[in-house]
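1. predicted model follows, preceded by the sequence.
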Amino acid sequence: MAGTHYGTKTYIAKPGEIAEKWWLVDAADKTVGRLASDIAMVLMGKHRPTYTPHVLTGDAIVVINCEKVHFSGRKWEQKTYAWFTGYTRQRTVTAAKRQAANPDRILRDAVRRMLPKNKLATKMLARLKIYSGTVHPHQAQQPEPREMGVK
């Protein structure tokens, strides 16, 4: 019979079927882009063989020491973040000023822009917890240490 295929079925995860794990990532002395790329992959669930694009199959990540990330080159002075305020101009700020004011925003924005642009990305980003320093309130979830953002 031509055209029929009897073989193994493709596994499709259903919502709530995959148990989430909690990971603890130390961002000290890590490059922002490399770290954000690894974090985005785990939030999406692409590190698992059971990855399903339309289901939340990723894990939760707790990032500590976010104020100690670094950029390569002269990006602290040259990289700018721009946003529209509602008035007739765009506001811009350099990466160094944003780091001084909100150290978690640099990594959160980098990860957010690497996630898919849909409603599921909001739920993925909600599973990312970023903290300055080494103290975090997620001890009850028992996050396991995981190395990310290495070459």
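-> Looks like it came in fine.
2. please make it C-alpha for all contacts and neighbour counts, starting now.
-> Will do.
3. tell me the helices and strands packed up against whatever helix or strand S37 lives in.
-> Under the criterion of DSSP states H and E, S37 resides in helix 32-44. Judged by 3 or more Cα pairs under 8 Å, 6 or more residues apart in numbering; DSSP states H and E, helix 32-44 is in contact with strand 60-64, helix 103-114, helix 119-126.
4. here's the one I want to compare it with:
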Amino acid sequence: MKTFTPKPADLTHDWYIVDATDVVLGRLATHVATLLRGKNKPTFAPHADSGNHVIVINASKIALTGNKMGKELYSHSGRPGGLRRDSYAELMQNKPERIIMAAVKGMMPKNRLSKVQLDRLHIFAGEEHPHTPQKPQTFEITQVSQQGK
């Protein structure tokens, strides 16, 4: 069996829009990571950049399960003394985009290609986004959180 390698002409970068209202963080992150890598396409190859652009709206309405509101999100700048820690409750108020970005980044492969693919992730706390001229397709996540109801 031969390894499939897509030609550069075969690679298309589609636009998808995902509504994060009442969706559990982990479930949202897995779907978004799959779309960013292009694993939903029949021309997927792990070494080729066949990923899509993903717009996540309503990031402030995401559902966190368990006791995550009491936990903290750690990040390090790489510089001495650059450890940063913020509680999830504080981030939900001020910068909910960072919660989704950290979750999706953890589900991407640890290589140079994932940086390029993560740059195609656009997260917005509210309903409005400036990417309407690209005509994004809606991607529906059917399983929403039971806590939000």
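-> Alright, I've got the coordinates. These figures come from a predicted structure and were not determined experimentally.
5. can I get the helices and strands packed on helix 32-44 of structure 1 in a markdown table with mean neighbour count and distance to G149 of structure 1?
-> Shown next, in a markdown table, are the helices and strands packed on helix 32-44 of structure 1 (neighbours: other Cα atoms under 10 Å; distance: least, Cα to Cα, whole Å):
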| stretch | mean neighbour count | distance to G149 of structure 1 |
| --- | --- | --- |
| strand 60-64 | 23 | 12 |
| helix 103-114 | 18 | 12 |
| helix 119-126 | 15 | 18 |
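6. would JSON lines of those with distance to K30 of structure 1 be doable?
-> Formatted as JSON lines, the helices and strands packed on helix 32-44 of structure 1 follow (distance: least, Cα to Cα, whole Å):
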{"stretch": "strand 60-64", "distance to K30 of structure 1": "12"}
{"stretch": "helix 103-114", "distance to K30 of structure 1": "11"}
{"stretch": "helix 119-126", "distance to K30 of structure 1": "20"}
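7. of all the ones you listed, which lies closest to R48 of structure 1?
-> In terms of Cα to Cα, the element of the helices and strands packed on helix 32-44 of structure 1 nearest to R48 of structure 1 is strand 60-64, at 13.6 Å.
8. can you state the residues of structure 2 onto which that closest one aligns?
-> Under TM-score structural alignment, the match for strand 60-64 of structure 1 in structure 2 covers residues 53-57.
9. which residues does that stretch contact?
-> The contact list for stretch 53-57 of structure 2 (Cα atoms under 8 Å, 6 or more residues apart in numbering) reads 13-20, 32, 35-36, 120-129.
10. same question for stretch 66-82 of structure 2.
-> Taking Cα under 8 Å, 6+ apart as the rule, stretch 66-82 of structure 2 contacts 83-89, 99.
11. swap in stretch 19-34 of structure 1?
-> 35, 57-72, 106-107, 110, 141-151.
12. whereabouts in structure 2 does it align?
-> So stretch 19-34 of structure 1 sits over residues 12-27 in structure 2, by TM-score structural alignment.
13. so how far is A45 of structure 2 from the aligned partner of N118 of structure 1 in structure 2?
-> By TM-score structural alignment, N118 of structure 1 lines up with N111 in structure 2. Distance, N111 of structure 2 to A45 of structure 2, using Cα to Cα, to the nearest Å: 15 Å.
14. settle it for me: which of those two has more neighbours?
-> Taking neighbours as other Cα atoms under 10 Å, N111 of structure 2 and A45 compare with A45 leading, 16 against 8.
15. tally of neighbours for the closest residue to that one other than its chain neighbours?
-> Nearest non-adjacent residue to A45 of structure 2, counting by Cα to Cα, 6 or more residues apart in numbering: T5, 6.5 Å away. When counting by other Cα under 10 Å, one arrives at 13 neighbours for T5 of structure 2.
16. R91 of structure 1 too?
-> 12.
17. now the one 3 residues further on
-> For T94 of structure 1, the number of neighbouring residues by other Cα under 10 Å comes to 15.
18. how close does E140 of structure 2 get to V56 of structure 2?
-> 11 Å.
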